[in-house]
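predicted structure and sequence below. I'll ask about it afterward.
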Amino acid sequence: MRKQQDFGKYLIIVLALVLSIGWLYPFFLIFINSFKTQSEILSNIVGLPEQITLANYPNAFYAMNYVSGFGNSLIITVASVVLTVIFSAMAAYVLQRRDSKFSTFIYYFCGVTMLIPFQAIMIPLVNLFSQINLLNRTGLTIMNIGFSVSLSVYLYYGTMRGISTELDDAARVDGASRVDIFFKVILPMLKPTTVTIVILNGMKIWNDYLLPSLVVNQEGMRTLPLELYSFFGEFTTQWELALTGLILAIIPIIILFVFLQKYFIEGIGEGATKL
């Protein structure tokens, strides 16, 4: 019995290592090829660089208008994530605390809407926003919120099931209003789930290409994924700049994840066990 347990433990470790290597290998290729010239990438994409070329980074930085793209991505991502957190937490709080058939219907409706693919509503949605002159960063932010709220409400709702209503009653006895109860009592207790939602939605919005390409594909409003596409021409591709640009684009989101990973794992576990 002991040997079987040890074998199972070692098997899981080996599988985890294999999966980790398989997941990290593409990122390793992107990283090493960002230090190569175009000709060296085409001749040997999997080998280490024969001579490290640092010029790709400043060249890609200026060629992809990194400052403009980074600013647009940051504004859209931060605004979308912050508003998603506020609206989703407030909605989940009301739905969970009001035990009615209507609240239950809205809760399950949020779950159902997650099954609708964006591609199914893409054309009519863009046409609608075009008619009301919202094909800009504001319109993109509204769309991001709409596509992020359902999952966020679902996660918040599951976490709030574990928060006793006695806290609400105690705060109400002390003279706190419903708004005070939510922001001063409930919201601080949702920190792990909030971090999970920030990371999930932040990564999705920051890396998104399709929706921004339909809404803000104009000069001065392009996000980093759209600026990266400038390296892929009709007949040629500047691989050395494209791969370097990918590194520059994913660095901010990696930094975010590294700083918040502890709360992210805690929030995933907490939300999963209370749904």
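That came through, no problem.

rest of the way, CA atoms for contacts and neighbours
Noted.

tally of neighbours for residue 39?
Neighbours of residue 39 under the rule other CA atoms under 10 Å: 11.

and it, how far from residue 237?
12 Å (CA to CA, to the nearest Å).

now the helices for the stretch 1-150 of the chain?
Ranges of helices in the stretch 1-150 of the chain, per DSSP state H, counting those that start in this stretch, are 2-33, 38-43, 56-63, 66-97, 101-113, 118-131, 137-160.

can you redo those helices as a markdown table with distance to residue 199?
As requested, these are exported to a markdown table (distance: least, CA to CA, whole Å):
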| stretch | distance to residue 199 |
| --- | --- |
| helix 2-33 | 19 |
| helix 38-43 | 33 |
| helix 56-63 | 25 |
| helix 66-97 | 9 |
| helix 101-113 | 20 |
| helix 118-131 | 20 |
| helix 137-160 | 11 |
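
out of these, which gets nearest to residue 172?
Residue 172 lies closest to helix 66-97 among those, at 14.0 Å (CA to CA).

alright, now check it against this:
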Amino acid sequence: MSKVVVTLVLSIVLVLFVSPFVLVIINVFKPMSDITANPLSLVGKHGFTFDNFIEAMEKMRFWTVAANSTIITVSATVLTVLVSAMAAYVIVRNPRWKAGAILFSLMIASMVIPFQVLMVPLVSVYGGMFHVLNDRLTLILMHVGFSVSLATFMFHGAIRTNIPMELEEAAEIDGCSKWGTFWKVVFPLLKPTIATVTIIDAMAFWNDYLLPSLVLGRKELYTIPIATQAFYGTYSTDIGLIMAALLLAMLPILILYVFLQRFIVEGVTAGAVKG
């Protein structure tokens, strides 16, 4: 009886989570009049249409904003993975290094600070004093700075738990340097954690609206989340165009998740048990 109840509850939760996505899928191929008339119908009176996608791509300059989002997301994610993995390795393999322990503690402490607290100082300092806003590189480095603490924490647990010192000692006996040992022995063994960090950060960077809206003021630098605001009018909103834009924005990160999802559970639990 308990299994039946659990299955029923989980089924209801699944329907609640999936239904908004299904509504987007079935309405994105309808004109605005059909969406308004009957949003729950599978096919509208005017049949299927791809006009929403075509108009959305033209209005938001999709290829330009998609290129901006790709450059920013890929660069920030790669830098976050590399910097965090190297920082965690140095901290784990030098337990007596007090500066490393203090740095790691500060990283953990910084994770509880909400971004909203830093918004005004961020714009004031980097925009008013240094004049470095409206630049992709600035946004990339800010993304890395805000995400490196969590990523270092995850790599720290994975290295400490799953990578034995004997492997590194064997590599050193064979003449491998510390630098070579990290890249040839340690880093390849961190694949599950790398995949997990990549998914978490890539989704965050790709979907982020608040930070890019503060840093990027020129239209040619807009990312996809900022560009979708073009469909929200003061007096009217075309729901079909919004759905098409959101679906276009979601597909790349969804494809990335499908390819890397098998590593996520393994990566999240990699540092959960202390060895």
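All right, it came through fine. It should be emphasised that the depicted structure is a prediction, and the values quoted were computed from it without experimental measurement.

picking up where we left off before, give me whichever of the helices of the stretch 1-150 of the first structure is most buried.
Compared across the helices of the stretch 1-150 of the first structure, helix 137-160 shows the largest average neighbour count, a mean of 22 (mean count of other CA atoms under 10 Å).

okay, that one sits on what stretch of the second structure?
Helix 137-160 of the first structure corresponds to residues 136-159 in the second structure, going by TM-score structural alignment.

that stretch against the first structure, how far on average?
For stretch 136-159 of the second structure, the mean distance to aligned residues of the first structure following superposition is 0.5 Å (mean CA distance after the TM-score superposition for the first structure).

center of the second structure - which residue?
Nearest to the mean C-alpha position of the second structure, by CA atoms, centre = their mean, lies residue 203 at 2.2 Å.

how near is residue 177 of the first structure to residue 93 of the first structure?
14 Å.

I should have written residue 2 of the first structure there, sorry.
Going from residue 2 of the first structure to residue 93 of the first structure by CA to CA gives 47 Å.

cool, and residue 115 of the first structure?
23 Å.

same check, this time on residue 255 of the first structure
For residue 255 of the first structure relative to residue 93 of the first structure (CA to CA), the value is 30 Å.

quick check: residue 176 of the first structure is in a strand.
No - read with DSSP: H, G, I helix; E, B strand; the rest coil, residue 176 of the first structure is coil and lies in no strand.

run a quick neighbour tally on it.
Residue 176 of the first structure sits with 16 neighbouring residues when counted by other CA under 10 Å.

same check on the one 10 residues further on?
Here the number of neighbours of residue 186 of the first structure (other CA under 10 Å) works out to 20.

what's the closest of the helices of the stretch 1-150 of the first structure to residue 274 of the first structure?
Of all the helices of the stretch 1-150 of the first structure, helix 137-160 comes closest under CA to CA, at 5.0 Å.

which SSE is immediately downstream of that closest one?
helix 166-173 (DSSP states H and E).

so what touches that next one?
For helix 166-173 of the first structure, contacts defined as CA atoms under 8 Å, 6 or more residues apart in numbering pick out 178, 181, 185.

how much does it stray from the second structure?
Looks like 1.6 Å for helix 166-173 of the first structure (mean CA distance after the TM-score superposition for the first structure).

can you pull the buried residues of that helix?
By 16 or more other CA atoms under 10 Å, the buried positions in helix 166-173 of the first structure come out as 168, 171.

now for residue 48 of the second structure: what does it line up with in the first structure?
Mapped onto the first structure by TM-score structural alignment, residue 48 of the second structure lines up with residue 52.

measure residue 118 of the second structure to residue 202 of the second structure for me?
Distance from residue 118 of the second structure to residue 202 of the second structure, counting by CA to CA: 22 Å.

residue 181 of the second structure too?
Residue 181 of the second structure is 27 Å from residue 202 of the second structure, where distance means CA to CA.

the more surrounded of these two?
residue 202 (23 against 18).

picking that back up, turn the contacts of helix 166-173 of the first structure into CSV, including distance to residue 261 of the first structure.
Below are these laid out as CSV (distance: CA to CA, whole Å):
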residue, distance to residue 261 of the first structure
178, 32
181, 28
185, 24
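
ok, so of these, who is nearest residue 160 of the first structure?
Using CA to CA, residue 185 is the member of the contacts of helix 166-173 of the first structure that lies nearest residue 160 of the first structure, at 11.8 Å.

how about the secondary structure of that closest one?
helix.

any idea how far residue 26 of the second structure is from the alignment partner in the second structure of residue 26 of the first structure?
In the second structure, residue 26 of the first structure lines up with residue 20, judged by TM-score structural alignment. According to CA to CA, residue 20 of the second structure and residue 26 of the second structure sit 10 Å apart.

out of the helices of the stretch 1-150 of the first structure, which is closest to residue 220 of the first structure?
helix 66-97 (6.8 Å).

quick one: the closest one aligns where in the second structure?
Using TM-score structural alignment, the residues of the second structure aligned to helix 66-97 of the first structure are 62-93.

how big is the offset of that stretch relative to the first structure?
Looks like 0.3 Å for stretch 62-93 of the second structure (mean CA distance after the TM-score superposition for the first structure).

how far off centre is that stretch?
Taking CA atoms, centre = their mean, to the nearest Å, one finds stretch 62-93 of the second structure lying 10 Å from the centre of the chain it belongs to.

equivalent analysis for stretch 59-68 of the second structure, please.
What separates the centre of stretch 59-68 of the second structure from the centre of its chain is 18 Å, taken as CA atoms, centre = their mean.

and for stretch 211-228 of the second structure?
16 Å.
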